[in-house]
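[1] What follows is a predicted protein model with its sequence.
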Amino acid sequence: MSPRLLFRIFAFAELVTWAGLITALVLRGTGVSEALVAPAGGVHGFVFLSYCVITVFVWVNDRWSFGTGVLGLVTAVVPFATLPFELVMDHRGKLGRSWRLGAGGEQPRNFIERVQAWVLRHPWWSLVILAAGVTAVFSLLLWMGPPIPKS
């Protein structure tokens, strides 16, 4: 899977989960149902964390500037902003068609690139570690509770 396709999938997933969360919040606010807020918030939180990890991964691969990488992360906080960001980055040719640090690719130059090269050369182990890490962070955040307490 190319960096471009991976980023596109997660940018769209982030948009969809924002829509689900906002819909659930509107339903709660109008008194229709509160039952959808927890699952919609949980799914959105998981996709949010995953999008952030993928954004950093693509940022390193495609050598985005610091400002561009931070903007990519900030778009996850703004409802529906990830897809326009992805479209602009793709239009500007800033989403790679291949992994430059993959097997047979460039040699990593620093710690972050060495980590990315290892991940690309050991994809199954990386998925297990990534899933465990995102799940651990997600579980910690669930344990801490929602960002805005219910009144």
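    Happy to help now that I have it.
[2] going forward, measure contacts between C-alpha atoms and count neighbours the same way
    Fine.
[3] quick one, longest helix in this structure?
    The longest helix of the chain (DSSP state H) is helix 3-29.
[4] Mind checking what helix or strand follows it in sequence?
    Heading C-terminal from helix 3-29, the first helix or strand you meet, by DSSP states H and E, is helix 37-61.
[5] Below is structure B, check it against A:
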Amino acid sequence: MNRLTPRSLFRSLAVAEAITWALLLTGMFVKYATEAVSLGELGVRIFGMVHGVVFIAYCLVTVIVAIDQRWSLPRAVLGLAAAVPPFATLLFEVYADRRGLLGTDWLSREDSPTALQRAVCWLLRRYQLAVGLLVVAVGLLTAVALAVGPPA
């Protein structure tokens, strides 16, 4: 069984984010460019929710990987910004991988120089808790996004 690495985790979320973009764009196409408006509305509603959840998960994982792999702030912001345009997460993943920004080992240790890196280390050592907290954070952020409403 393959172990979870920064590279495999980030790649999985980057691909998932791009796939959900494709689904959402497909739903929008059906809604606005065909006669099947009600089917398109359902597609946009479903795929929009799925995309929103994966978008939030991608952003949270990007922050964790950026802290652990010691990305500069501009690179971390670029990784987060890649979630906005369709399919840009795939381009950023290739960029990051080619520059060695996605390691096969987690770098954060208990003696890491920053508190954020030590916090990531603490989370990574408690894998089940980390997954649970990620799910809760995605759920809470999704609830906030739903309360705020769709983008205008």
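    The structure has been received and is ready for your questions. The model shown is predicted, which means the values in this text are computed figures rather than measured ones.
[6] Would you mind giving the residues in structure 2 matched to the longest helix of structure 1?
    Taken onto structure 2 by TM-score structural alignment, helix 3-29 of structure 1 occupies residues 6-32 there.
[7] Looking for the alignment partner of Trp118 of structure 1 in structure 2.
    Residue correspondence, TM-score structural alignment: Trp118 of structure 1 in this structure matches Trp122 in structure 2.
[8] What residues does its match make contact with?
    Contact analysis of Trp122 of structure 2 by CA atoms under 8 Å, 6 or more residues apart in numbering lists Glu110.
[9] The match of helix 3-29 of structure 1 vs structure 1, average distance?
    Superposed on structure 1, stretch 6-32 of structure 2 shows a mean distance of 0.5 Å to its aligned residues (mean CA distance after the TM-score superposition for structure 1).
[10] Give the buried residues for that stretch.
    By 16 or more other CA atoms under 10 Å, the buried positions in stretch 6-32 of structure 2 come out as 6-7, 9-11, 13-25, 27-31.
[11] what residue is smack in the middle of structure 2?
    Nearest to the geometric centre of structure 2 sits Tyr58, at 0.4 Å (CA atoms, centre = their mean).
[12] what's the counterpart of it in structure 1?
    For Tyr58 of structure 2, the residue aligned by TM-score structural alignment is Tyr51.
[13] quick one: the nearest residue to its match once chain neighbours are set aside from Phe46 of structure 1, how far?
    What sits nearest to Tyr51 of structure 1 in space, not counting adjacent residues and going by CA to CA, 6 or more residues apart in numbering, is Phe10, at 5.5 Å. Separation of Phe10 of structure 1 from Phe46 of structure 1 (CA to CA, to the nearest Å): 11 Å.
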